[in-house]
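Undergrad: Pasting the sequence and the predicted model now:
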Amino acid sequence: MRLSTGLISFILILLFSCQSKTGKENLSEKSEQKISVFAAASLADVMSKLAKEYQTKSGVKVALNFASSGTLARQMQEGATPGIYLSASPRWMKFACQDGSADSTVCFPVARNSLVAVVPTNSRIDTLPISPTLDFPNSFNGRLAIGDPAHVPAGQYAAEALKSLGCFKLLQPRFLKTKDVRSALMVVELGECEMGIVYATDAMKSKKVRAVGVFPESLHQPIEYWAAKGKHGGSTADSLLKYLHSAEADYIWKKFGFKTIAEPRKSVTNK
């Protein structure tokens, strides 16, 4: 059977149109690939940089949501489904894994931090050799800014350290509890508190405060950041989690003042 020239042209145009449409759809799917990450507030700077580098490398858009680790874990419990959860506390990571919001089989520590006492740059306070022999409550005036220990890991570590120093109950009425560690830093920057307890990485980035003392790790639990795949994370989450332990990411973690973990443990459920 012979086909007319017009019919052949119509078939060719139709085939080209379908291929073009399929190609556009595939390109659209690739360009729309994205992942949401819930991360502790103290990771805002480093995760923004890591996300930017990963997005450039992979083409995957990374949507970041920062808050206290406890707040994020509660949001996940109430139905939020991030691809990855990054907690500043093994306690809240364990909560998320036991709740089923995070995958306990894809869960490990990625970085460490330190706890420091900070004051405004113009403070009269010079340095504080923090130890059980220091009269910490009388080393500053007024209130002490800390993250709320009820849901902010930095506040929980601060409370542990103060209990080890034997001055938690004495200082408790002077606490100015904040919604996250960045807010504790901010009130010291504004001069609303003469002293605050924050992470070393937060103090490092601020030009309005000085770190005057480091809390020895013997006074509190190790400060570890844990990463886990969300229950609907998929292969994109696996890829980003792998990147967080790459040589490139290791350099970025250290640039922002974090200590990296070369051989991560694989479970938080026993912590």
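TA: Nice, thanks for sending it over. Residues are numbered from 1 along each chain as shown.

Undergrad: When you work out contacts or count neighbours from here on, use the C-alpha atoms and nothing else.
TA: Noted.

Undergrad: which helices and strands does the host helix or strand of residue 86 pack with?
TA: Here residue 86, judged by DSSP states H and E, is contained in strand 84-87. When contacts are defined as 3 or more CA pairs under 8 Å, 6 or more residues apart in numbering; DSSP states H and E, strand 84-87 packs onto strand 34-40, strand 224-230.

Undergrad: tilt between the last one and strand 34-40?
TA: Following axes from the mean of the first three to the mean of the last three CA atoms, to 10 degrees, one obtains 150 degrees for the angle between strand 224-230 and strand 34-40.

Undergrad: How about residues contacting strand 224-230?
TA: Outside strand 224-230, the residues within contact range by CA atoms under 8 Å, 6 or more residues apart in numbering are 81-90, 93, 101-104, 106-113, 237-238, 241.

Undergrad: Residue 199 contacts residue 88, doesn't it?
TA: No - under the criterion of CA atoms under 8 Å, residue 199 makes no contact with residue 88, lying 10.5 Å away.

Undergrad: returning to what we had before: please flag which of the contacts of strand 224-230 sit within strands.
TA: 84-87, 102-104, 106-112 (DSSP state E).

Undergrad: list residues touching both of residue 199 and residue 88?
TA: Common neighbours of residue 199 and residue 88 (CA under 8 Å, 6+ apart) are 42, 154.

Undergrad: Please, where are all the helices along this protein?
TA: Listed in chain order, the helices of the chain (DSSP state H) span 5-31, 44-58, 69-77, 90-99, 153-165, 168-171, 181-189, 200-205, 234-243, 247-255.

Undergrad: Out of the ones you listed, which is closest to residue 38?
TA: helix 69-77 (6.6 Å; CA to CA).

Undergrad: Alongside the first one, take a look at this:
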Amino acid sequence: MFRALLIAAVLATPPLRAGAEVLVFAASSLTDALDRIAALWEAGGNEPVTISYAGSSALARQIQQGAPADIFVSANQEWMDALQRSGDVDAASRRDVAGNALVLIAHGDAPPVTIDAALDLPAMLKGGRLSMAMTASVPAGIYGRQALESLGLWQGVEASVAQSDNVRTALAFVARGEAPLGITYATDALVEPDVTVIGRFPEGSHAPILYPAARVAGAQDGGFLDFLTSDAARELWREYGFGDP
């Protein structure tokens, strides 16, 4: 079934202009899945895709400052909204390409917990740090703080939070044992064998986690943006744990 979808998607995708290369700015949490999707695109005889991964906030600011990206894929709606308001993306091209969930992770093996208002996070930290992406600007950190605040847990751990520039760095701190616990996307935890997902935050505790994508104003993408929502790409999004938007 997947092979049939792959062939159909590749045949239906128009080739890029000669000598062109698609430059994608994408949220760090998309790394594994988007690399596979780009490889699938290139396997169909299309021109190369180069992907620059970082926190959505950093990438959005680079685009606003004139960085020559063709496509922006954000980990939240707010940064895409900001670029749309400033006229830096083509609003008509905007679409959601994937969804995600927020989880609490621990270093190594650890028993599961129920994440609710009764969770004693300070006791679980045992004097260590809670690893998160930056809570004021990076989407994973923003969602994490939203969830903790809605459950009444933020005040108890705020002083213990270790903030990182992106969610993959926050994941790495826990994987290396530099922090006993962390908050990441479910998809990030799936690709790191040295962490355990010990709980999933209730969906109602934070805004829906969606990944909007859009063409940068004045850019051309040769059809790669459309390919991100093709049936073949959808199979890969799901393989890496992303939900349908």
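TA: Right, received. Where do you want to start? What you are looking at is a predicted structure, and each value in this text was computed from that prediction instead of being measured.

Undergrad: circling back to that earlier point, which residues in the second structure does the strand holding residue 86 of the first structure align to?
TA: Using TM-score structural alignment, strand 84-87 of the first structure corresponds to residues 71-74 of the second structure.

Undergrad: which residues are in contact with that stretch?
TA: 22-27, 56, 60, 80, 211-216, 219, 221, 225.

Undergrad: corresponding residue for residue 141 of the second structure in the first structure?
TA: Looks like residue 141 of the second structure aligns to residue 155 there (TM-score structural alignment).

Undergrad: Tell me if I'm right that its match and residue 161 touch.
TA: No - assessed by CA under 8 Å, residue 155 of the first structure is found out of contact with residue 161, at 9.7 Å.

Undergrad: before we move on, the earlier item: how big is the offset of the strand holding residue 86 of the first structure relative to the second structure?
TA: Superposed on the second structure, strand 84-87 of the first structure shows a mean distance to its aligned partners of 0.2 Å (mean CA distance after the TM-score superposition for the first structure).

Undergrad: Tell me how far that strand lies from the chain's centre.
TA: In terms of CA atoms, centre = their mean, to the nearest Å, the centre of strand 84-87 of the first structure is set 7 Å apart from its chain centre.

Undergrad: Adding distance to residue 146 of the first structure, write the helices and strands packed on strand 84-87 of the first structure out as CSV.
TA: Output for those, formatted as CSV (distance: least, CA to CA, whole Å):
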stretch, distance to residue 146 of the first structure
strand 34-40, 15
strand 224-230, 18
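
Undergrad: Compare those and report which one is nearest to residue 175 of the first structure.
TA: Closest to residue 175 of the first structure of those is strand 34-40 (CA to CA; 21.5 Å).

Undergrad: Residue 168 of the second structure versus the most centrally placed residue in the second structure, what's the distance?
TA: Nearest residue to the geometric centre of the second structure (CA atoms, centre = their mean): residue 29, 3.4 Å. Distance from residue 29 of the second structure to residue 168 of the second structure, counting by CA to CA, to the nearest Å: 7 Å.

Undergrad: swap in residue 243 of the second structure?
TA: 19 Å.

Undergrad: related to what we said a few turns ago, find the one among the helices and strands packed on strand 84-87 of the first structure with the highest mean neighbour count.
TA: Most buried of those by mean neighbour count (mean count of other CA atoms under 10 Å) is strand 224-230; its value is a mean of 27.

Undergrad: which residues of the second structure does that one align to?
TA: Going by TM-score structural alignment: strand 224-230 of the first structure matches residues 210-216.

Undergrad: Also stretch 201-209 of the first structure?
TA: Going by TM-score structural alignment: stretch 201-209 of the first structure matches residues 187-195.

Undergrad: Could you tell me which residues touch both of residue 29 and residue 168 of the second structure?
TA: With CA under 8 Å, 6+ apart, residue 29 of the second structure and residue 168 have common neighbours residue 188.

Undergrad: Tell me which residue of the first structure lines up with residue 90 of the second structure.
TA: Matched to the first structure by TM-score structural alignment, residue 90 of the second structure sits across from residue 103.

Undergrad: Contact partners for its match?
TA: Contact analysis of residue 103 of the first structure by CA under 8 Å, 6+ apart lists 97, 228, 229, 230, 231.

Undergrad: Kindly recompute the last result at 6 Å.
TA: Residue 103 of the first structure makes contacts with 97, 229, 230, 231, as judged by CA atoms under 6 Å, 6 or more residues apart in numbering.

Undergrad: Any figure for the gap between the residue lying closest to the first one once chain neighbours are set aside and residue 42 of the first structure?
TA: If I follow you right, that is residue 97 of the first structure. Spatial nearest neighbour of residue 97 of the first structure, excluding adjacent residues (CA to CA, 6 or more residues apart in numbering): residue 104 at 5.2 Å. Counting by CA to CA, the gap from residue 104 of the first structure to residue 42 of the first structure is 23 Å.

Undergrad: circling back: comparing residue 243 and residue 168 of the second structure, which shows the higher neighbour count?
TA: Shown here are residue 243 of the second structure and residue 168; by other CA atoms under 10 Å, residue 168 has more neighbours (24 against 17).

Undergrad: any idea how far residue 241 of the first structure is from the aligned residue in the first structure for that one?
TA: The equivalent of residue 168 of the second structure in the first structure is residue 182 (alignment by TM-score structural alignment). Going from residue 182 of the first structure to residue 241 of the first structure by CA to CA gives 25 Å.

Undergrad: Likewise for residue 14 of the first structure?
TA: 43 Å.

Undergrad: Compare these two (neighbour count), which wins?
TA: Remark: of residue 14 of the first structure and residue 241, residue 241 carries more neighbours, 20 against 12, as counted by other CA under 10 Å.
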